[in-house]
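Peer 1: Sharing a model prediction with you, sequence too.
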Amino acid sequence: MDKLIPDEVYQKLTTKPLPFGYVEHEGITLYEEGDDVVKALKTFKVRDDDSWIVTYPKAGTTWVQEIMSCVMHDGNLEEVNKRHTASPMPFIEFNLPKTIRQLNRLPLTYQVVELIQSPRVIKSHLPGQLLPPNIWDKSKVVYVIRNPKDVMVSYFYFLKRVSPTGRSGQTFSEYFDEMMSGKILYGPWWDHYLFFWKLRHHPNVLLLRFEDLKRDLRGNVERVSKFLGKDLPAETLDAITDHCTFANMKKNPMANPDSILAPPEQAADTAPREGSFMGKGRHPHRLKQAADTAPQEGSFMRKGKVGDWKSHFTVAQNEAMDALIRDKCYGTGLTFDQ
């Protein structure tokens, strides 16, 4: 797995935003080649010991993947910190830009996932209806719901960071209208959420709430552990909980995505390290330097707050969002903290 991307290619890829294209599949906006991936997933061989992390973007993916990594390693944090947590947990639908991938003769990510040894942990932002059809009967699926108002704010800053063009000058007001329309990458949050909300009692689905993770991290670490079939002792659960606090993850270069998506001035001065899923990783010292110096507003792990939307929404925007939530979630039982 370490040589999927040659060193010289990896070095170029980490120095600037990547020129992604987009396609539409069944009305859902996906990254380019996403339609090909979704078609392939219809026959993707799901394994009985697969675990999936599925989320709408910016709902808590990084947080839950770290918890799952710790649990899968039976709380061996030294082993967890040997490589970046994202390395062995690929986004199955996410590929390098087509021109770069083809130029360097690189496979699609789902093709790489097929080669990973069991047990696999696979991530996805895909809506439930686009996932492999037999996933529900064979795999464990962890889904995370977050207040869509906070998702909206976090997604705004995320897109400004990763988009090479067209986003740097976008105002929150302009972006708000885009999100309200649902015409955004991976589609509207309400369809995404409600698909999994209806499956919340399925024995192979664990539905977590971002806000519950903030309120009771220890209790939810134990829930994840039991769901994945791990009976970990109390002291191990305590250690995982401490490791997975937002503050500790943010400063941990092996958990914070900022350390592998550093600004150009750090990326160009980064030494390769063995163990990355898509090529060479980064030297731990450089990883820490990148995590420490990444800009706050563009960081993957920006604030991790509940209710940060209150610092961004106008009264009118809040009223519009409340009306949308009532309209889309009425009668479903799905509600959000105010």
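Peer 2: Received it, and whenever you're ready, just let me know what you need.

Peer 1: going forward, measure contacts between C-alpha atoms and count neighbours the same way
Peer 2: Will do.

Peer 1: what about the strands in this structure?
Peer 2: 22-25, 28-31, 51-55, 121-124, 140-145, 205-209, 272-276, 279-282 (DSSP state E).

Peer 1: Check which helices and strands the last one sits against.
Peer 2: Secondary-structure packing of strand 279-282 (3 or more C-alpha pairs under 8 Å, 6 or more residues apart in numbering; DSSP states H and E): helix 7-13, strand 272-276.

Peer 1: mind running it again at 10 Å?
Peer 2: helix 7-13, strand 272-276, helix 284-293 (3 or more C-alpha pairs under 10 Å, 6 or more residues apart in numbering; DSSP states H and E).

Peer 1: From the opening residue of stretch 124-132 to its closing one, how far?
Peer 2: 11 Å (C-alpha to C-alpha, to the nearest Å).

Peer 1: How about that stretch, which residues are buried there?
Peer 2: For stretch 124-132, a neighbour-count test (16 or more other C-alpha atoms under 10 Å) marks S124, H125, L126, P127, G128, L130, L131, P132 as buried.

Peer 1: and the residue nearest the centre of the chain, what does it touch?
Peer 2: Centroid check for the chain by C-alpha atoms, centre = their mean gives T61 as the closest residue, at 3.7 Å. Contacts for T61 (C-alpha atoms under 10 Å, 6 or more residues apart in numbering) come out as I53, V54, T55, K123, S124, H125, V142, Y143, V144, I145, F210.

Peer 1: The fourth one: neighbour count?
Peer 2: Read that as K123. Using other C-alpha atoms under 10 Å, K123 has 23 neighbouring residues.

Peer 1: what does the third one give?
Peer 2: By the measure other C-alpha under 10 Å, the count of residues near T55 is 25.

Peer 1: That one is in contact with R146, isn't it?
Peer 2: Yes. Counting by C-alpha atoms under 10 Å, T55 touches R146, with 9.3 Å between them.

Peer 1: overlap in contacts of those two?
Peer 2: What both T55 and R146 touch, as defined by C-alpha under 10 Å, 6+ apart, is the set W189, Y193.

Peer 1: and the nearest residue to Q266 once chain neighbours are set aside, what is it in contact with?
Peer 2: Leaving out its chain neighbours, the residue that sits closest to Q266 by C-alpha to C-alpha, 6 or more residues apart in numbering is A290, at 6.2 Å. By C-alpha under 10 Å, 6+ apart, the residues touching A290 are 253, 256-263, 265-267, 270, 282, 284.

Peer 1: Included below, for side-by-side comparison, is a second structure:
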Amino acid sequence: MAIQSNIAEASHAQEETTPECKEILSSLPKEKGWRTPNLYLFQGFWCQPKEIQAIISVQNHYKAEDSDIIVATIPKSGTTWLKALCFAIVNREKFDCQKNHPLLTSNPHELVQFLEYKLYANNQIPDLSTLPAPRLLATHMPLRALPDSVRESDSKLVYLCRNPFDTFVSIWHYLCKIRPESLGPLSLEEAFDMYCKGVIGYGPYWDHMLGYWHQSFENPHKVLFLKYEEMKEDTTFYMKKLSEFLGFPFSSEEEKFGVIEEIAKLCSFEHLKELEVNKKGKGAIAHFENKNLFRKGEVGDWVNHFNPFMVERLTNIMEEKLAASECSIDSERGGNCVGDGNGGGGGGGGGGGGRSGSGSGGGCGCGAVAVCGKYGSRG
């Protein structure tokens, strides 16, 4: 049934769009898609036909409130994990991690819903005023595509960046699982070529990441920029940082009694993956099985997929794209962050790196060519 649904979605994607969207599609550049026949270049980023329709609806109708919290990512960069953490942190006084917690019976995507995939999909205009504050929402949209109300309000954006190598591998595996049979297989080599050209949902990767990166410096009270590799290495530290940014800091009593560790365990990839709802449930994202959202969740799995040519090509692309920014990659020290002493370089490596020091000897701990900042994580 799932395969039949996928085929139907692929073959009728454009027919299901509104006349307004069809007219827009006819004028847009397009390339071969990963899960649908085509991806379209809309407002400077690539997306599927139905996503364009939903994005227009979000831009026209979503009005951000000052208390809104929006989880922002490019696909397959730790979205499920970050949603779980945000939900658990904000709602920790309401639910017991071991008894009645919604994360034990619901997928994180059901609890923190996407604006464009869920709430405003299929021509819906939801009444979000019924949601209790703070409203926890999510998006894959680039920063520049978000409605003006997001930028003008005191709403908060939490962005999670994953190194481009592991992100690619995760995207490829995921989309191969849900790709319609009618489109035929998508080889690793073909997918990598598309990725390097920027043709990926909501990409190019580098544009998406840099938009939020720059804004996190210009308005640090608005955007918190987190790195997957750092969070995996020191989850407790970054949970505290996240809780403070969201306005729900952990008290000394909570720290003393292990509340942070309880939430970290509840939201861990390993725990979420083994829950019944995530092993046998479906529908958290469209009509797909929830188990497709969980593969390895590891740092550095790219080494099992990349050959030297692929490493060199993507490294060169990232260095070129980030050259004009204060965000950089270090291709010579196995993914270590480059810092200048103003806040540290990486996620807690040795030699003066981590959250303090120069960062030149520290690292993201990703074992990959990692995206990192000249000024580290500002921890």
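Peer 2: Cool, the structure landed. Computed from a predicted model, the values in this text were never measured in an experiment.

Peer 1: Any idea what the TM-score is?
Peer 2: Once the chains are laid over each other, their TM-score by TM-score structural alignment, normalised by the length of structure 1 reads 0.76; 288 aligned residues with a C-alpha RMSD of 2.9 Å.

Peer 1: ok, back up a step: return the most buried member of the helices and strands packed on strand 279-282 of structure 1.
Peer 2: helix 284-293 (a mean of 20; mean count of other C-alpha atoms under 10 Å).

Peer 1: Give me the range in structure 2 that stretch 309-321 of structure 1 lines up against.
Peer 2: Aligned by TM-score structural alignment, stretch 309-321 of structure 1 falls on residues 302-314 of structure 2.

Peer 1: chain center to that stretch, what's the gap?
Peer 2: In terms of C-alpha atoms, centre = their mean, to the nearest Å, the centre of stretch 302-314 of structure 2 is found 22 Å from the chain centre.

Peer 1: Please apply the same query to stretch 81-92 of structure 1.
Peer 2: 11 Å.

Peer 1: in stretch 313-329 of structure 2, what counts as buried?
Peer 2: For stretch 313-329 of structure 2, by 16+ other C-alpha under 10 Å, it's L314, T315, M318, E319, L322, C327, S328, I329.

Peer 1: Oops, could you answer that again for stretch 205-219 of structure 2 instead?
Peer 2: Buried-residue list, stretch 205-219 of structure 2, by 16+ other C-alpha under 10 Å: Y205, W206, D207, H208, M209, L210, Y212, W213, H214, Q215, S216.

Peer 1: before we move on, what about stretch 154-173 of structure 2?
Peer 2: For stretch 154-173 of structure 2, by 16+ other C-alpha under 10 Å, it's 154-172.

Peer 1: related to what we said a few turns ago, alignment lookup: the residue nearest to the centre of structure 1 to structure 2.
Peer 2: By TM-score structural alignment, T61 of structure 1 lines up with T79.

Peer 1: do K198 of structure 1 as well
Peer 2: K198 of structure 1 maps onto H214 in structure 2, by TM-score structural alignment.

Peer 1: Next: L261 of structure 1.
Peer 2: So, by TM-score structural alignment, L261 of structure 1 is matched to K282.

Peer 1: F246 of structure 1 too?
Peer 2: Looks like F246 of structure 1 aligns to F269 there (TM-score structural alignment).

Peer 1: same thing with D177 of structure 1?
Peer 2: So, by TM-score structural alignment, D177 of structure 1 is matched to D193.

Peer 1: Could you report the separation of that match from E319 of structure 2?
Peer 2: 17 Å.

Peer 1: same deal with F95 of structure 2?
Peer 2: 45 Å.

Peer 1: next one: E189 of structure 2
Peer 2: Counting by C-alpha to C-alpha, the gap from E189 of structure 2 to E319 of structure 2 is 21 Å.

Peer 1: got it, and F269 of structure 2?
Peer 2: In terms of C-alpha to C-alpha, F269 of structure 2 sits 30 Å off from E319 of structure 2.

Peer 1: next one: A145 of structure 2
Peer 2: Applying C-alpha to C-alpha to A145 of structure 2 and E319 of structure 2 gives a distance of 25 Å.

Peer 1: Just confirm L183 of structure 2 contacts I3, I think it does.
Peer 2: No. Using C-alpha under 10 Å, L183 of structure 2 makes no contact with I3, being 11.5 Å away.

Peer 1: rewinding a little: would you confirm that the match of D177 of structure 1 contacts W172?
Peer 2: No. Using C-alpha under 10 Å, D193 of structure 2 makes no contact with W172, being 11.7 Å away.

Peer 1: in structure 1, what residues pair with the helix or strand hosting I24 of structure 2?
Peer 2: If you go by DSSP states H and E, I24 of structure 2 is part of helix 19-26. No residues of structure 1 are matched to helix 19-26 of structure 2 when aligned by TM-score structural alignment.

Peer 1: Buried residues, that helix. List them.
Peer 2: C21, K22, L25.

Peer 1: and K279 of structure 2, how many residues sit next to it?
Peer 2: The burial count for K279 of structure 2: 16, using other C-alpha under 10 Å.

Peer 1: Check the gap between it and L143 of structure 2 for me.
Peer 2: 33 Å.

Peer 1: got it, and K296 of structure 2?
Peer 2: 28 Å.

Peer 1: K82 of structure 1 touches G275, doesn't it?
Peer 2: Yes. Between K82 of structure 1 and G275 a contact is recorded at 8.3 Å, counting by C-alpha under 10 Å.

Peer 1: For C196 of structure 2, which non-adjacent residue is closest in space?
Peer 2: C196 of structure 2's closest residue in space is L314 (C-alpha to C-alpha, 6+ apart), at 6.6 Å.

Peer 1: residues touching the one you found, list them.
Peer 2: P164, F165, F192, D193, Y195, C196, E320, V369.

Peer 1: can you list these in CSV and add distance to A88 of structure 2?
Peer 2: Shown next, in CSV, are the contacts of L314 of structure 2 (distance: C-alpha to C-alpha, whole Å):
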residue, distance to A88 of structure 2
P164, 27
F165, 29
F192, 35
D193, 38
Y195, 33
C196, 36
E320, 38
V369, 31
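
Peer 1: Specify which member of those residues is nearest to E233 of structure 2.
Peer 2: V369 (16.2 Å; C-alpha to C-alpha).
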